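Asks: how would this look folded up:
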Amino acid sequence: MDPLVATAVHALGDHPSVPQPASPPDFPSKLWAIADLHLSYKGNREAWEKLQPKPNDGLILAGDVGESAEHLRIAFTQATACFKHVFWCPGNHELYTMPAQKEAGARGEDKYMECVEIAREFGILTPEDDFMLWEGEGEICIIAPIFTLYDYSFRPAHVKLEDALDWAREENIEATDEYLLHADPHTSRIEWCNALLARTEAKLEATLAKHPGAKLVIAGHWPLREDLVKLPLVPRFCLWCGTKKTEDWHKRFNAKVVVSGHLHIRRTDWRDDTRFEEVSLGYPRQWQDCQDRGLDVNDILREILPGPSTGPPEPRSTTQWRKFG
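Replies: Below is the predicted model of the structure:
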């Protein structure tokens, strides 16, 4: 079983591209986000069917929609029926090559590009597309979906890279990625991560050069900062949660908001006047308390833009837990 289950129950293109303006909304629009829909679960599929229309708003799907093309199409069909603009970035689950596909299924970059092509069937913007200039309610921002992966650098200083997997296994922790997420044509997920980071940095730098002073909404599946990865029951799962190389990206790339998922622990944090939003739904048992209170997937959607009217709380490292949305 994915170790994030226990944690959440406990926790309460190669060339840089530049933004193109979005079509003006009919009235001031908002931007929302959700991640980790995990539509392989019947309960989550049924919940997603209850998504309510916000026809002039936008929605970020920040990874882990599911493992198959069918899951993607279910998610994208409903999202595009309800929202004017939809953005998607991959999580680890979209990249899985399932055992039944072992011989003929796409792997690594090919699996990722299959997902991108499905998103494009629905007019959804991905990390492979130009970033969008968002002119909805509040401050004008550039919406930047990204794909970064992880490199096992979220680990204590005394643990060497070559010992990292054994360190996690000492606590019976090992991500399913080690068996289903392949790096082809790269030699390892670390190598793939490094290539993704180089491409993404170039794209973000080109965007700011084109739009000096612009604020960004950076949306990816994995957290950009290690200090936002708090997994009380399975702390050693941190290995699969990001890379230290993105620690300062919110400052380097002038982020107004950073959106992520993956942890299955909903929260809002502030760092350096940047708002960080973990927006995951999670497996059905992880948000059963919400359903018991009469809440549904619409209550879990997080408002990204314009967002709260007040600034960060004091002290600025304070976390706002979002168990109920």
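
Asks: hey, let's count contacts and neighbours off CA atoms from now on
Replies: Fine.

Asks: So which residues of the stretch 151-300 of the chain form helices?
Replies: Counting by DSSP state H, counting those that start in this stretch, the stretch 151-300 of the chain forms helices over residues 164-169, 177-180, 189-210, 249-252, 288-292, 297-300, given from the N-terminal end onward.

Asks: Asp36 is nearest to which of those helices?
Replies: Evaluated over the helices of the stretch 151-300 of the chain, closeness to Asp36 peaks at helix 297-300, with 11.4 Å, by Cα to Cα.

Asks: Tell me which stretches of the stretch 101-250 of the chain form strands.
Replies: Across the stretch 101-250 of the chain, reading from the start of the chain, the strands by DSSP state E, counting those that start in this stretch fall at 132-134, 141-145, 215-219.

Asks: could those strands be laid out in a markdown table, adding mean neighbour count and distance to Ala175?
Replies: Formatted as a markdown table, the entries for those read as follows, by neighbours: other Cα atoms under 10 Å; distance: least, Cα to Cα, whole Å:
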| stretch | mean neighbour count | distance to Ala175 |
| --- | --- | --- |
| strand 132-134 | 23 | 33 |
| strand 141-145 | 25 | 24 |
| strand 215-219 | 24 | 22 |
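
Asks: One more sequence to fold, the one below, so I can look at both together:
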Amino acid sequence: MRLFTVSDLHADHPENRKWLEQLSRDDYLDNILIVAGDVADEIGLLSSSLALLSRRFRHVCFVPGNHDLWVIRSQLHSSFDKYRAVGQACRDAGVHTQACRVGSTLIVPLLGWYDYSFGPFNETLRANWMDFKACQWDGHDDAAVSRAFDELN
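Replies: Purely as a prediction, here's the structure:
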């Protein structure tokens, strides 16, 4: 058994989706893949991408990234609702979002959101960072969102 990890697949870009589709259907069937977010912001594409991966790996473990929670091009208006939809897409695809033990290996996906522990927030970020336009947190500020995800862990 081998353990692979990937992030930022951005399957909404055709060349990235093509790469996903060309992954071997045989070479990884005994392996684990950790997907550390940013598969796609469109829920249907995220669902189909995770389903594709789950057919190619023995186990797929996933934690959503910021792009996966964008609602700017979604019928959902809340990123909390999007998080729940992403969770359902994972369950439908057989993808782990909780702790997963495979033999002696334990994989524990952890959720997080901006807490600014690496640097102070400023208005330049708010004006220019797409997450502040594409994510909607029902009026909660980033600190509340960060605490909510911490509690889910």
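
Asks: quick revisit: which one, of the strands of the stretch 101-250 of structure 1, ends up nearest to Leu204 of structure 1?
Replies: It is, among the strands of the stretch 101-250 of structure 1 and with distance given as Cα to Cα, strand 141-145, at 8.1 Å.

Asks: For that closest one, grab the matching residue range in structure 2.
Replies: Mapping strand 141-145 of structure 1 onto structure 2 (TM-score structural alignment) gives residues 105-109.

Asks: what's the offset of that stretch from the middle of its chain?
Replies: Averaging C-alpha coordinates over stretch 105-109 of structure 2 and over its chain gives two centres that are 16 Å apart (Cα atoms, centre = their mean, to the nearest Å).

Asks: cool, and stretch 72-89 of structure 2?
Replies: Worked out by Cα atoms, centre = their mean, stretch 72-89 of structure 2 lies 12 Å from the chain centre.

Asks: How about the contacts made by whatever residue of structure 1 lines up with Asn66 of structure 2?
Replies: The pairwise alignment with structure 1 assigns Asn66 of structure 2 to Asn92, based on TM-score structural alignment. Residues touching Asn92 of structure 1, when contacts are defined by Cα atoms under 8 Å, 6 or more residues apart in numbering, comprise Gly63, Asp64, Leu149, Asp177, Leu181.

Asks: Not counting its neighbours along the chain, what's nearest the third one?
Replies: If I follow you right, that is Leu149 of structure 1. Leaving aside its chain neighbours, Leu149 of structure 1 sits nearest to Cys193 (5.2 Å; criterion: Cα to Cα, 6 or more residues apart in numbering).

Asks: For that neighbour, give me its contacts.
Replies: Contacts were defined as Cα under 8 Å, 6+ apart; by that measure Cys193 of structure 1 touches Thr148, Leu149, Tyr150, Asp151.

Asks: What lies in contact with stretch 8-21 of structure 2?
Replies: Taking contacts as Cα under 8 Å, 6+ apart, the residues outside stretch 8-21 of structure 2 that touch it are Ala36, Gly37, Asp38, Val39, Ala40, Asp41, Glu42, Leu45, Leu46, Ser49, Leu52, Leu53.

Asks: Going by neighbour count, which of the residues you listed comes out on top?
Replies: Ranked by neighbour count (other Cα atoms under 10 Å), the contacts of stretch 8-21 of structure 2 have Val39 at the top, with 29 neighbours.

Asks: for that one, what are its contacts?
Replies: Counting by Cα under 8 Å, 6+ apart, Val39 of structure 2 touches Ser7, Asp8, Leu9, His10, Ala11, Leu46, Ser49, Gly65, His67, Asp68.

Asks: now, among the residues you listed, which is nearest to Gly119 of structure 2?
Replies: Of all those, the one with the least separation from Gly119 of structure 2 (Cα to Cα) is Gly65, at 19.3 Å.

Asks: Regarding the closest one, what is its secondary structure?
Replies: coil (DSSP: H, G, I helix; E, B strand; the rest coil).

Asks: What about it, how many residues nearby?
Replies: The local packing count at Gly65 of structure 2 equals 21, with neighbours defined by other Cα under 10 Å.

Asks: Then Glu178 of structure 1?
Replies: Counted by other Cα under 10 Å, the residues lying close to Glu178 of structure 1 total 11.

Asks: Where in structure 2 does stretch 39-48 of structure 1 align, residue-wise?
Replies: Residues 11-20 of structure 2 are where stretch 39-48 of structure 1 aligns, taking TM-score structural alignment as the criterion.

Asks: related to what we said a few turns ago, mind listing residues that contact the match of strand 141-145 of structure 1?
Replies: By Cα under 8 Å, 6+ apart, the list of residues contacting stretch 105-109 of structure 2 from outside reads Cys61, Phe62, Val63, Thr97, Gln98, Ala99, Cys100, Arg101.

Asks: Longest strand in structure 1, by number of residues?
Replies: For structure 1, the strand with the greatest residue count under DSSP state E is strand 54-61.

Asks: could you give the angle of the following helix or strand past it to strand 54-61?
Replies: Past strand 54-61 of structure 1, further along toward the C-terminus, the next helix or strand under DSSP states H and E is helix 69-82. With axes from the mean of the first three to the mean of the last three Cα atoms, to 10 degrees applied, the angle from helix 69-82 of structure 1 to strand 54-61 works out at 150 degrees.

Asks: what's the matching range in structure 2 for helix 69-82 of structure 1?
Replies: In the comparison with structure 2, helix 69-82 of structure 1 aligns to the range 43-56 (TM-score structural alignment).

Asks: List the buried residues for stretch 80-97 of structure 2?
Replies: When burial is assessed from 16 or more other Cα atoms under 10 Å, stretch 80-97 of structure 2 yields the following buried residues: 80-83, 85-87, 89-90, 93-97.

Asks: Out of those, give me the two with the largest separation.
Replies: Among these, the pair separated by the greatest distance (Cα to Cα) is Phe80 and Gly94, at 21.2 Å.

Asks: Kindly reformat the buried residues of stretch 80-97 of structure 2 as CSV containing distance to Pro120 of structure 2.
Replies: Rendered in CSV, the data for the buried residues of stretch 80-97 of structure 2 read as follows (distance: Cα to Cα, whole Å):
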residue, distance to Pro120 of structure 2
Phe80, 24
Asp81, 28
Lys82, 27
Tyr83, 26
Ala85, 31
Val86, 29
Gly87, 31
Ala89, 34
Cys90, 33
Ala93, 38
Gly94, 38
Val95, 35
His96, 33
Thr97, 30
